[in-house]
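**Q** Sequence plus predicted model, see below.
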Amino acid sequence: MRISVLQGDITRRRVDVVVNAANSSLLGGGGVDGALHRAAGPELLAACRELRATGLPHGLQTGAAVATPAFGLPARWVIHTVGPNRHAGQTNRALLVSCFSESLRLADTLDAGALAFPAVGAGAYGWGAAAVAQAALDAVEGFRASHPASGLELVEFVLHTAEVEAVFKDVLGPLR
């Protein structure tokens, strides 16, 4: 599995899966969540409403992941995951790692060859870039060890700013 770290717009990545740093409602929001919903079109919101109506009436739990089609995005799937909100007192690092681990696991079940992650938990949810990058590193290393036959060939970390990109490159350097 190759690891790539780059600054860019995750809504434009031509991969099998893009990961959405969603909120628990799955009904859109700001940041990456809002950008993905806008780029995917209204069908993404409709698919998320269907998830809420059928299997997730209380929303998606922190650290969990669920997939929908990608609709207007150049990807095939969107995996939605909810990071812990440090500002709301959610400081359990294991939940942050779980966002990445569960997304990787779900992407593998979708036979994805390439996946793009944002900095889940950074920004509005208050986790520093280094903590997020370290959680991602732990998840990728754990996934590699437990899924040696995975078809997942490329994991990209698509970061919004050069500063966050630099932090991720520093932390994930040994994997690349």
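**A** Received, thanks.

**Q** From now on I want contacts and neighbour counts done on CA atoms only, so please keep to that.
**A** Noted.

**Q** Buried residues of the strand or helix carrying Ile3, list them for me.
**A** Taking DSSP states H and E as the criterion, Ile3 maps to strand 2-7. Neighbour-count burial for strand 2-7 flags Ile3, Ser4, Val5, Leu6, Gln7 (criterion: 16 or more other C-alpha atoms under 10 Å).

**Q** right, and the second one touches Glu165 too?
**A** Yep, that's Ser4 we're talking about. No: using C-alpha atoms under 8 Å, Ser4 is not in contact with Glu165, being 10.4 Å away.

**Q** what residue is smack in the middle of the protein?
**A** Among the residues of the chain, the one closest to the centroid is Val19, at 3.3 Å (C-alpha atoms, centre = their mean).

**Q** On the three-state scheme, that residue is what?
**A** Following DSSP: H, G, I helix; E, B strand; the rest coil, Val19 is assigned to strand.

**Q** Same question for the one 5 residues further on.
**A** On the three-state scheme (three-state DSSP), Ser24 is labelled coil.

**Q** quick one: which of the buried residues of strand 2-7 is nearest Ala133?
**A** Val5 (10.5 Å; C-alpha to C-alpha).

**Q** The structure to be compared is supplied as follows:
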Amino acid sequence: MKKTIANTTIEIIRGDIASQPDMQAIVNAANAHLLNGGGVAGAIHRAAGPGLEKECKPMGPIRPGEAVISGGHNLPNKYVIHCLGPVYGQDKPEDKLLADCYRNALLLADKKEIESIAFPAISTGIFGYPAEDAAHVALKTIIDTIPNLTNIRTIRVVLFGQDDFEIWKKALAG
């Protein structure tokens, strides 16, 4: 599923965030200390190799909504942008912090002259953010941020499961 706004295309696909060779940057749904973990962070760290954790360690801890950038190491991507999403029911206000993740990652990527970026569904795993609500917050933020971008031409959201894929497709369709 695709939608083009201005000169930027938003894509929703089903796949593995750590296997997006045509993207300059991927986004890690990171933990505060930017270390290896479960879910998306674990998949990205396993694919990138131990150099990623070594590079990231001095950058942590980060707060919910913040984004930092590292190299891609053994990934096919030049960069990894690490965002700490909110824990649903704990980090308040959840919607603002989740929006900050997407906005800050996009602005950081654009500043680095990155043209393509892939996101996972931030905070919807172990952090418990309801998938439909997260999709709406994320897509509204992405769409609202596009007019402020000068370099990014492709924004991809990569969903691992079929249910999440269907939720995000429906949200993008409006």
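**A** Right, received. Where do you want to start? It should be emphasised that the depicted structure is a prediction, and the values quoted were computed from it without experimental measurement.

**Q** before we move on, the earlier item: whereabouts in the second structure does the strand holding Ile3 of the first structure align?
**A** On the second structure, the counterpart of strand 2-7 of the first structure by TM-score structural alignment is residues 9-14.

**Q** mean distance, that stretch to its aligned residues in the first structure?
**A** Comparing stretch 9-14 of the second structure with its match in the first structure after superposition yields a mean distance of 0.7 Å (mean C-alpha distance after the TM-score superposition for the first structure).

**Q** which element is Val97 of the first structure on?
**A** Short version, using DSSP H and E: Val97 of the first structure is in helix 93-109.

**Q** Buried residues in that helix, which are they?
**A** The neighbour-count check on helix 93-109 of the first structure (16+ other C-alpha under 10 Å) flags 93, 95-108 as buried.

**Q** Then stretch 15-24 of the first structure?
**A** Using 16+ other C-alpha under 10 Å as the test for burial, stretch 15-24 of the first structure gives Val15, Asp16, Val17, Val18, Val19, Asn20, Ala21, Ala22, Asn23, Ser24.

**Q** Show residues contacting it.
**A** Applying C-alpha atoms under 8 Å, 6 or more residues apart in numbering, the contact partners of stretch 15-24 of the first structure are 10-11, 28-29, 32-33, 36, 59-62, 74-83, 103, 107, 112-121.

**Q** And for stretch 145-163 of the first structure?
**A** Contacts to stretch 145-163 of the first structure, defined as C-alpha under 8 Å, 6+ apart, come from residues 1-10, 107-108, 111-119, 165, 168.

**Q** What are the buried residues along that stretch?
**A** Going by 16+ other C-alpha under 10 Å, stretch 145-163 of the first structure has these buried residues: Ser150, Gly151, Leu152, Leu154, Val155, Glu156, Phe157, Val158, Leu159, His160.

**Q** how long is that stretch from one end to the other?
**A** Distance across stretch 145-163 of the first structure, first residue to last, is 30 Å (C-alpha to C-alpha, to the nearest Å).

**Q** now the buried residues of strand 2-7 of the first structure in CSV, with distance to Gly89 of the first structure?
**A** Listed next are the buried residues of strand 2-7 of the first structure as CSV, based on distance: C-alpha to C-alpha, whole Å:
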residue, distance to Gly89 of the first structure
Ile3, 31
Ser4, 31
Val5, 29
Leu6, 30
Gln7, 29
